[in-house]
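Chemist: The following block contains a protein sequence and its predicted model.
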Amino acid sequence: MRLLKDLFYLFYPKLCAACELKLVENETSICTSCRHDLPLTNFLNYNDNKVTQVFYGRVLIEKGYSLLFYRKKGITQKLIQDLKYKGNEEIGIFFGNWLGEILKENNEFTSVDYIVPVPLHPKKLKERGYNQVTKFGEKLSEHLKTPYIENYLIRISSSKTQTFKSRFERFSNNDTKFILKNPTYFNNKHILLIDDVITTGATIEACVKEFKKSKNCTISILTMAYTE
């Protein structure tokens, strides 16, 4: 079996999602060199950092964190775009494992009851075939020992792809709407809302407002990347 596996990778080697060079044994998705080049945020205060500050005066956030900085034409952008538009869900697994290990070690989200993804509109989900944060969320769930649940928060509006909008258009976009099924299910619960990238926070803000329909529901935010 090992011989067959080695022969397969000889002819179809796994490539680094960032630099596209051949991965060596024990490397997954991203080579060691590119991993060292990733722009880590290294936020030390989970209650007050650039992620939580996005929502000041808008909605109340308990904690917030992003693993990487997202910069135009940078390595993070390439990875996220490969995840979203090229079907490379291994990137979500990679980030889920990495961030899951960090959070498990520092015990920052031990009070979370559920991990919930920002959903795609059903039409977009059908076109793409997957939500780019599903694998990310599933791995976080494994590390944090916290249930990952979908299909409670529903996206009921479909808007132009955020990637191709200007920052002002994204901020001023009020077309994205969500509905929370069975709000009482989340009464007195702490929700960890996850997404791939946070820019203006408009989409996440709309999600948080839905969860606020639940009694005494606390929200924390976790994303793969934060746009500088």
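Modeler: Here it is on my side, so go on.

Chemist: rest of the way, CA atoms for contacts and neighbours
Modeler: Will do.

Chemist: how many neighbours does Asp48 have?
Modeler: For Asp48, the count of nearby residues is 15 (other CA atoms under 10 Å).

Chemist: State the distance from it to Lys189.
Modeler: 21 Å (CA to CA, to the nearest Å).

Chemist: let's bring in a second one:
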Amino acid sequence: MNVLKRYLVDFSSLFFPRLCSSCRTDLTPQEHFLCISCLYNLPVTDFHLHEGNTIEKIFWGRVKVKAASAFLFFRQKGKVQHMMHQLKYHGNAELGVFLGKLYGQSLVSQEAYKNADLLIPVPLHPQKHKKRGYNQSEKIAEGLSSVLNIPVNNTILKRIKQIGSQVGKSRIDRVESLKECFLADCPEGKTDKVILIDDTITTGSTLEACVLALNNIGIENICILSLAYAE
């Protein structure tokens, strides 16, 4: 039976090749989403090991977060950018789950990310969600959840407004416009600590707006995790 299965996999790969989501080379049957070379050369930040790291500093003086981190460095035309494009624009939703699991494995011993009540992915506007078919941040959260044993909640925080490009706007202007985009509903039961999940952090304005929305319903103990950090 295993021989037949391997034959079918090899045969199907002739017509539907399995490619590395980073470098686009052919994957072996033992590889999943990333080839061995890309997997072991991921540009990890190790921010989670350092208090007062680069991501935490983004939010200093803006909103109060208990801890914040990002898994990978994002560079233009780099391998992480290729992966993010596969995740966000080419329907490779399960890549987000895979990368979330990888990230979760490095966080299991970190006290800051233990014992949270919920993982809350940054929501997409319903129209964008419908067009894409999934929320990439929710897929990342699913992967994290499977390792950290923290449930995912995609109903407390909602995106109620879509806005145009924020390029050229100051940070203050970005936050002011984004404040109108997110609405939080009071959760059922007691929720003391949550972890916000995003795909990529750049200026932090979107996450800042999400934190403020959660603060409005009394959730103050908030951590932030992102798959990538665009330097």
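Modeler: Sure, I can see it. The structure displayed is predicted, hence computed values, not measured ones.

Chemist: which SSE is the residue nearest to the spatial centre of the second structure in?
Modeler: The second structure has Asp199 as the residue nearest its centroid, 3.3 Å off, counting by CA atoms, centre = their mean. Per DSSP states H and E: Asp199 of the second structure is located in strand 193-201.

Chemist: Which neighbouring elements make contact with that strand?
Modeler: Applying 3 or more CA pairs under 8 Å, 6 or more residues apart in numbering; DSSP states H and E, we find strand 193-201 of the second structure packed against strand 118-121, helix 136-148, strand 221-230.

Chemist: Which parts of the second structure are helices?
Modeler: Assigned by DSSP state H, the helices in the second structure fall at 2-15, 36-40, 54-59, 79-89, 93-107, 126-132, 136-148, 171-179, 205-215.

Chemist: against the first structure, where does the last one fall?
Modeler: When you say that, I think you mean helix 205-215 of the second structure. Using TM-score structural alignment, helix 205-215 of the second structure lines up with residues 202-212 of the first structure.

Chemist: same thing with the shortest one?
Modeler: Using TM-score structural alignment, helix 36-40 of the second structure lines up with residues 32-36 of the first structure.

Chemist: what about Trp60 of the second structure, neighbour count?
Modeler: Other residues close to Trp60 of the second structure by other CA under 10 Å number 11.

Chemist: Now which residue in the first structure aligns to it?
Modeler: Superposed on the first structure with TM-score structural alignment, Trp60 of the second structure falls opposite Tyr56.

Chemist: measure Asn151 of the first structure to Lys5 of the first structure for me?
Modeler: As judged by CA to CA, Asn151 of the first structure and Lys5 of the first structure stand 37 Å apart.

Chemist: re earlier: what is the orientation angle of the strand holding Asp199 of the second structure with strand 221-230?
Modeler: Computed by axes from the mean of the first three to the mean of the last three CA atoms, to 10 degrees, the angle separating strand 193-201 of the second structure from strand 221-230 equals 10 degrees.

Chemist: Was I right to think Phe202 of the first structure contacts Phe168?
Modeler: Slight slip there: residue 202 of the first structure is Ala, not Phe. No. In this structure Ala202 of the first structure lies outside contact range of Phe168 using CA atoms under 8 Å: 11.0 Å.

Chemist: quick one: which of those two has more around it?
Modeler: Ala202 (19 against 9).

Chemist: Excluding chain neighbours, what is closest to the more buried one?
Modeler: Distances taken as CA to CA, 6 or more residues apart in numbering put Phe171 closest to Ala202 of the first structure, at 6.0 Å, once the chain neighbours are dropped.

Chemist: Quick one: residues contacting that neighbour.
Modeler: Phe171 of the first structure makes contacts with Thr200, Gly201, Ala202, as judged by CA atoms under 8 Å, 6 or more residues apart in numbering.

Chemist: same thing with Phe11 of the second structure?
Modeler: Counting by CA under 8 Å, 6+ apart, Phe11 of the second structure has no contacts.

Chemist: now swap in Val9 of the second structure and tell me
Modeler: Residues near Val9 of the second structure by CA under 8 Å, 6+ apart: Pro29.

Chemist: what residue of the first structure takes the place of it?
Modeler: Taking TM-score structural alignment, Val9 of the second structure has Lys5 as its aligned residue in the first structure.

Chemist: Gly64 of the first structure versus that match, what's the distance?
Modeler: Remark: distance between Lys5 of the first structure and Gly64 of the first structure (CA to CA) = 41 Å.

Chemist: What span of the first structure is stretch 129-148 of the second structure aligned with?
Modeler: The aligned range for stretch 129-148 of the second structure is 125-144, by TM-score structural alignment.

Chemist: Just the buried residues of the matching stretch, please?
Modeler: 131-141, 143-144 (16 or more other CA atoms under 10 Å).

Chemist: can you check stretch 150-164 of the first structure too?
Modeler: Within stretch 150-164 of the first structure, the residues scored as buried using 16+ other CA under 10 Å are Tyr152, Leu153, Ile154, Arg155.
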